[in-house]
Structures are given as structure tokens and as C-alpha cells.
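In: would you be able to build a 3D model of this:
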Amino acid sequence: MHTPESEAHRRDAADPGHRHLFHVPPAEGGRHPDVAYLAGNSLGLQPRATRDELVADLDAWRRLGVEGHLEAERAWLPYHELLTAPAARLVGALPTETVVMNSLTVNLHLLMVSFYRPAGERTTIVIEDSAFPSDSYAVRSQARFHGLDPGATVVRLKPRPGSDTLGTQDVLDYLAREGHTVALLLLGGVNYLTGELMDIPAITAAGRAAGAVVGWDLAHAAGNVPLALHDWDVDFAAWCSYKYLNSGPGALGGVFVHERHHGDPSLPRFEGWWSTEAATRFEMTPVSRPPATVEAWQISNPPIFAMGPVRTSLELFDSVGMPALRERSLRLTGWLEELLDEVTPGRPLTVVTPRDPARRGCQLSVRIGTGSANELTKRLRHEHGVIADAREPDIVRFAPVPLYSTYHDCWRVADALAATVPVSARSEPGLRAPQSRTEGGHSR
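Out: Now for the predicted structure:
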């Protein structure tokens, strides 16, 4: 490492971020009290405000029982409405287009009930080849549900030879050739494996021009990059809240449906108690009267104790603002890239995330040329207090999250890699060979 540790401290003093608002896990040992947490793309850290807010909701249940539906300080019956406006601001949507509900894959299925309508030659579902497995499982099961062969129905777009990432032009070229066969285009806004940010507006425009419905999985985009779903004319989108939105493991997800689809009687939907107009909900009639908003896609009453952490997190994003977070993200990720450029030459390490800052979020994925990704992340954690995320067989993901990551965290990543991964062609002072082989892993 040529860059001194003091430079990281200097940058943190000038650009401190909001780490003080989060609980950072302690390191297991060594000279750093806290871990360098670079796994927020798998599970975000806990905001300090979350515990008290969650306890307040629990106390309302203790004090009020069933009357909490209307008499709690944050009444349970309309609780989800507290999340609507900040969620809409986060993804660039109208409040009538946004609702927080369920988990990501459940929401994708509910949306595909409405928006995957195979007919004639237009039956194809297009995803990226490196889509997260649950998306692959979901679209294949939707094809089977419609009596179609998933192997023939689901098209997996691959990067061109010699590239690790699927370029926007690759998608546009496919749509130009085969768009007449595409019923649904469903891609990840930011690819979970490589960290690549897709050109959402350009791909959406091309997909819709080809006659396809265009949906986006924003699991790695919401809270990571600025979004403008309404203005980009996206048909639908879904996201989770446990990564960059820091709402806890298994947190509720969010849904966007463009207003042009609201109230469309030709769209099939599954319905439940919360699908009907709130004003008529307690009339207990047998026929639903859905509102002409995204709330028509709701089914069940919301889980209150799961909504509180999402509300707390969205308040943080409202307070700081996505433009400021994106600017800090570009600075942090750019500096981590500079540091990795110092340590990767001569080592079996290759950054596969696009170098263009406009084509990535706050993630750099590193391919390791020897050993296993799980083994390396275990060593980074136990020997250096660096928590990263492994994707077997050979990808380690580092996410410098602008809310709470620091420049010192980035420096520690590079320093740990230099100390853990030996130079292949020659020996340098201070480097050591791997000593242990263990296993580990994280969620999506």
C-alpha cells in the first residue's frame, strides 16, 4: 500500500458522512474497535433510532390492545400511509404509485399476475443471465403457471464475449431483433453480482417501444442510486428494504405501478382485505371496490412491527437526500477503486464492476483467481475486521455505503487484501500466504 492511513483519516474529517446514526458491529480483535462494514448490499446496518421506535410500537400494543388500530400515536389501521410519501420520493414516483408491502419476490409475483400476459408470439420473459436466483425461479414458475416451457420462454441475456457485464447496448440490440416476441422485460436496476447500474430510462423506452411491459427489480438500486420511475415511464418495479434501506433482515419491500395502469379493469390482480377502498373496508361487503391507485395491489393488512423500521429508515433518507448520498457514494467508491488499483497488480484479483462511475452504484466486485470467495471473506473478517460479501465461486463484493461507510473503511479493505492475498509473480515484504480455509456466506 502506497497510500498512508493518515490520508483516509484526512478524508473522513473533510467528508464525515452519517456513521454516528448507526450501530457498527465491534471487531473481533486487532487495532480497530469496529469492523469495516462493506456488506450493506447484503444487509444494511441498524440505525440507532430503530430500537426506540420499535419499542414504542410494542408499547402501544401493550397499553391499548385492539384499540391501537385507531388510538395508537401511529395508528395501525393507516400505518402504511406513513411510509408512502417518503418511499415515493426515494424512487421518484407519485405517492399514488408507491406502496410498502410484503417481500420482494412475493411482490414480483403479484405484479407479474397483472403484467405478464403472454399471447400469440409475444410470450418471452427477458432477464439477465446473472439475475439473482430468486428472480430466475420466479419468472420460470410464472411461465409454468401459464402452461409454457420455462426453457423456451425465459431468455437470459449474457454479456458479449470478453465482458463481465451486460451492457445497455446489448439489451437494446436484443430488443431491436426480438422485441416483437417479448411480453415482459424484467431486469435488475443494479446487478447484484457485478454492481453494474443499468441505463433504466433508455432500456425502458426501448422495451416499451417494442411493445413489451418493462419491470425492474430494484433490490440493489433503491437507496443506492437516484431513481425517477414515474418520469422514466417504467411499468412496474419492486424492491426490498433490508440492504441500502437498513430496515432489518427480511424487511418489507416496496412496489411501484405507473399511474397509467391504475384503475385498468383489464388487468388481473389478486385481491384481499386491503385491496378495497379504505373508506369501505369495514362495510364487510363480499365484493372488493379497489381504489384507482397502487394500493389496489395490496392484499393483507400490514405487519406493524415490520413497518416501523422501514419508516425510521425512510426518515433518514428524507433528511439526508439521495442527491447528497449519491455524490458521497461517487467519492467513496471512486477512492476504493483507486486503492484497489494499488493492490491488485501482481495479485490474482480483478475488479469486474464497470470503471465508469455512471455505470455503477456503491459496489465494487472483485474476482479472485485462486481459492474460494468464502475463504477469503472469512480471513478478511477474522484477521482484519473487514466484513465483505462472498459469491461463490470467485466474487467478493465490497459496498462502501455512503450513509455509514468511511474512507478509513475503504483503506482497511485495500490494506487487508494486500496482507491476505499474495503477489503471484514475485514476493514483496509484508505479504503473507493464506493460513486458513473456512466457509461463510450472506443473503442476497
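In: switch to C-alpha atoms for all contacts and neighbour counts from now on
Out: OK.
In: summarise which helices and strands whatever helix or strand Leu376 lives in is packed against.
Out: Assigned by DSSP states H and E, Leu376 belongs to helix 373-384. Contact partners of helix 373-384 among helices and strands, from 3 or more CA pairs under 8 Å, 6 or more residues apart in numbering; DSSP states H and E: strand 386-387, strand 389-391, strand 395-398, helix 407-420.
In: just the buried residues of the second one, please?
Out: Translated: strand 389-391. Within strand 389-391, the residues scored as buried using 16 or more other CA atoms under 10 Å are 389-391.
In: follow-up on the earlier one: need the helices and strands packed on helix 373-384 in JSON lines (columns: distance to Lys158).
Out: Listed next are the helices and strands packed on helix 373-384 as JSON lines, based on distance: least, CA to CA, whole Å:
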{"stretch": "strand 386-387", "distance to Lys158": "30"}
{"stretch": "strand 389-391", "distance to Lys158": "18"}
{"stretch": "strand 395-398", "distance to Lys158": "17"}
{"stretch": "helix 407-420", "distance to Lys158": "30"}
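In: so which of those comes closest to Arg360?
Out: Among these, the nearest to Arg360 by CA to CA is strand 395-398 (12.5 Å).
In: which residues are contacting the closest one?
Out: The contact list for strand 395-398 (CA atoms under 8 Å, 6 or more residues apart in numbering) reads 38-39, 193-194, 363-368, 373, 377, 388-391.
In: to compare with the earlier structure, here is another sequence to fold:
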Amino acid sequence: MTDITLEKALQLDSKYPTYKDKFEIPTFKSLGIKNDEKESIYLCGNSLGLMPKSTRKALNDELDAWGARAVESHFNHPGEATEGKTSWVDIDLPLLPLIAPVVGAKENEVAVLGSLTNNLNALLIHFYKPEGKRTKILFEKQAFPSDYYAFLNIVKLFGYDESHLIQLSVAPGETYLNTEDILKAVDDNVDEIALVCFPGIQYYTGQLFKIKEITHYIKSKSSQIRVGWDLAHAVGNVPLSLHDWDVDFAAWCSYKYLNSGPGAIAGIFVNEKFTINNSKQNFSPRLAGWWGNNSADRFKMLEEFDPINSALSYRQSNPSVIDIVSVKASLEIFKQVGGVETLREKSIQLTQLLQDILTSSKYYLPQSETDSSKFGFKILTPLNPEERGAQLSLLFQPHYDDKSKNVMERVNQYLHDQAIICDERRPDVIRFAPIPLYNTFKETFDATNKLIEALDIIAKDL
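Out: Model (predicted):
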């Protein structure tokens, strides 16, 4: 056990509300662990958020509309007059006032469409404008592979090779990127950089990048560099102010902290300065389709591109109705509970409780520890709660190639047997993500102590 008491966890639960009653919580039985309806402790919202209970009805309503009116629901939804439903032709528009405050944008700067990497590629085609010696993209060495593939292929599409990618690595002895190293890389390559794109939160370590500081610094050095952000792990997790920070573009998924379902439809931010003057005669070429065209003329089937004066102009096709209402169901919960800013205060306290228990354990190893043969774990995530989201990433050691002996594998299996669901990243990392919407301090306390209990058992075998 630890010096952090259950009483403290319960006191925090009395101070900060939980909204888990709005979500479907997996049980021992539903997970196939044992025939027990006791709820699991789900600490994996950074990978896939839980399903809001309201989602089921939202989906069924659209299936009923499809069954009742089929194609006519595009313009005459059966629930429009009685339940405030939206006809399918405009199904995504009610999401704009819901998603805009989540990312700190104006409504004309956001759109719900596509998937994360599809959207990132579409934005790269639009914003990557190599010219002269300004051809390079600056990003992190440990970026999620999809981002690397996108950056590599965009430079190749323009006739360049991998040497036009500038990848920043974590410094020796560190576990995450220092902002100073990013700013130095900008200085060192300022005349050659065409575009910069970092994650809002690093998927592996949980580090929250200083989006405002980095964006402003780059803009102060050159107005020719476009600055974008991959917000897959940041949206719905931490407060964002993309418009005020003068971000050029951003893309995100919605199946993690936005709880919109596996593979759910994603979203984009495009600063209004790039769209506000759109017209038939004046627009910057992009991957385009009829759903980005002026809605008044959309069904005239004209061979004339008249892009909407907003981020909606980047839509290519009509969105999946089922996907859209899934996102809407979750965004409505964010609105009901006071938004990301309100949830952030609880989130910081949750990860701090988790950190306090872990760092008081005899198995805790400081980030500076270099002996990989020592038994225990490191916290890869910044220990300053302002520099992380709702996640702590733990690196377990020593490593064994035999999964039945490997520390991380054994800890993860022990937790799963207790219906504590986390996210493993082989070979040796488990990501713990207490989510303020549906996790409690008692759950976090219990799960962390089960982790220590697992290590106690493993230590006896050494």
C-alpha cells in the first residue's frame, strides 16, 4: 500500500463530480473475465472512449428515419418537426457550435469530416507549399507512424526525398522533447522550413506540447512557415485556443477523448484567414468535392467550384449520418458538464493522485535512471501536471523477450484479470488514462494499488 489514503481519494470524489452514469461501463461479465456484473475500471479512454448511453438512441433515430423515409430524409427528416432532428443534407452543421469551443475556434474554422490521416493528408496538400530552398517539414522523430507516412509521402509527391524531413529526437537521458529543442530547430532551419506539425499531446509519453508558445515563436521567425497540429490526443482532453494562438491548421480524431465510437468521423480546424475570402475567382486549390461547394448551388451540378467561406470548404463528400450523430451525442455531454476547461481541473487532480501513489512506491525509478536491469518502472510522462494530458505512461523493466516473463506483460495481464483496462504499448509500456468524465478518484486509487500488488507478486519470482 502507499501513503496516499483511500480517504483522500474519497474526499476528492466528493469535490469533483463524475458523469459515468452517462456512459456504458464494461463489466467483468461483458469483458469475458467472469460471470459478474461488477463494473470494470476503464483507464483506456486515450485509445477508445466509452460509449455514451445517449448514442444508442441517436443511432436508432437515424436508422428509423432511413427505414421510414429513405432518400427523402435528406430534406425531410421524420423527426425534424417533433424532435428537432436535422435533415441529412445539413446533418453535420449542428456540430459546429459544439466542437468550436472544444478546440477554441470560431464556428467558421471547424468542420467534421473524414478520418484523422485522410484529413491530415488533405491539409498537407493545401498547406505544404515548397518554394526555393524552403521545402522542409519539421516534426518529431517519435511521431505516430501515420503522421510520418503522411509527411514522407507529401515531400515525395513534390519531388523531394527524405532529406527534406527534419525529425527531432528526444535528448539522451530525457523521456520527452524539450520545447527549447524545438525552438532551436526552428532557428537552425528557419530559411528551409515550409511547414511544422507536432502533436498537441504525444501519444506515447502523454506530453502536452506548448502549442501557443511554439506557434507564436515560429510565426515571429517567418510568416512563410505554416504551423499545424495533430490533436488526436489533445482534443477533448485539454483546453485549446486554436484561433487565439493563430494556428494555421489542425486535425483530430474523435474516438478517443470525444467518445464517438471506433473509427468515428474526425474533424479539422482551418484558420479563417485562409477561407474568409473564398469565392469562385479566389480560392487556394485543395482536394475538393461537391460538399465543399456553395450549398445554394450544390445540387445544380455546375462545373464551377464556389468554395464555402469556412472550413466546410474542405469537405469533399456528404458525411456519414451515423457517424455524425455519434459525435454529436458525446459533444452534447461536454456542453452539459461545462466543457473541457471544467473537466481539466479534475483531470489534473486525477493524474496527480496517480502520480503520488506511483512515486511513493518502492518500485518507482526516476526518469534519470540508466540501469535497465533494475526492477520497477519509470514514468515517461512529464511530472509537471501542466505539461501532460489525462495520461501517465509507465515503462516497466527489466525486459524479457519471453512474454510469460516480461514485467509489462505480467502486470497488464494481472490488471486485466481484475477488470482494470489499460493500454499496453509493446515492448514495455502501459498507458494509464483516468478520464474526468467517467473515472473516479477511488477507481484510480484502486487501480494503482492493484498495479503495485502485481509488482509485489512478480518481485517474489525474481
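In: what about the helix holding Leu376 of structure 1, how far off from structure 2?
Out: Following the fit onto structure 2, the mean deviation recorded for helix 373-384 of structure 1 is 3.7 Å by mean CA distance after the TM-score superposition for structure 1.
In: just the strands in structure 2 please.
Out: 41-42, 110-112, 136-140, 165-168, 193-199, 226-230, 249-252, 267-270, 364-365, 376-379, 392-397, 420-421, 423-425, 429-432 (DSSP state E).
In: in structure 2, which helix is the longest?
Out: Ordering each helix of structure 2 by length in residues (DSSP state H) puts helix 339-359 first.
In: now do stretch 170-184 of structure 2: distance to the chain's middle.
Out: Its chain's C-alpha centre and that of stretch 170-184 of structure 2 lie 22 Å apart, by CA atoms, centre = their mean, to the nearest Å.
In: what's the matching range in structure 1 for that stretch?
Out: Taken onto structure 1 by TM-score structural alignment, stretch 170-184 of structure 2 occupies residues 159-173 there.
In: what's the matching stretch in contact with?
Out: Contacts of stretch 159-173 of structure 1 (CA under 8 Å, 6+ apart): 128, 157-158, 194, 196, 198-199, 202-203, 206, 352-354.
In: how about a cut-off of 7 Å?
Out: 158, 194, 196, 198-199, 203, 206, 352 (CA atoms under 7 Å, 6 or more residues apart in numbering).
In: can you pick the most crowded of those residues?
Out: Neighbour tally across the contacts of stretch 159-173 of structure 1 (other CA atoms under 10 Å): the maximum, 30 neighbours, falls on Glu196.
In: tell me which residue of structure 2 lines up with it.
Out: In structure 2, Glu196 of structure 1 lands on Gln207 (TM-score structural alignment).
In: hang on, Ser241 of structure 1 packs against Leu252?
Out: Yes. The criterion here is CA atoms under 7 Å, and Ser241 of structure 1 meets it with Leu252 at 6.1 Å.
In: the more surrounded of those two?
Out: Ser241 (29 against 23).
In: counterpart of the more buried one in structure 2?
Out: Using TM-score structural alignment, the partner of Ser241 of structure 1 in structure 2 is Ser254.
In: enumerate every residue touching its match.
Out: Applying CA under 7 Å, 6+ apart to Ser254 of structure 2 gives the contacts 260, 264-266.
In: on that earlier part again, does anything pack onto the longest helix of structure 2? Which helices or strands?
Out: Packing partners of helix 339-359 of structure 2 (3 or more CA pairs under 7 Å, 6 or more residues apart in numbering; DSSP states H and E): helix 441-459.
In: now the angle from the helix it packs on to helix 407-417?
Out: 130 degrees (axes from the mean of the first three to the mean of the last three CA atoms, to 10 degrees).
In: show me what counts as buried in helix 441-459 of structure 2.
Out: 441-455, 458.
In: how distant is it from the center of its chain?
Out: Here helix 441-459 of structure 2 is found 26 Å from its chain centre; the criterion is CA atoms, centre = their mean.
In: hmm, who's touching that helix?
Out: Residues external to helix 441-459 of structure 2 that are found in contact with it (CA under 7 Å, 6+ apart): 1, 6, 9-10, 12-13, 41, 350, 354, 411, 414-415, 420, 434.
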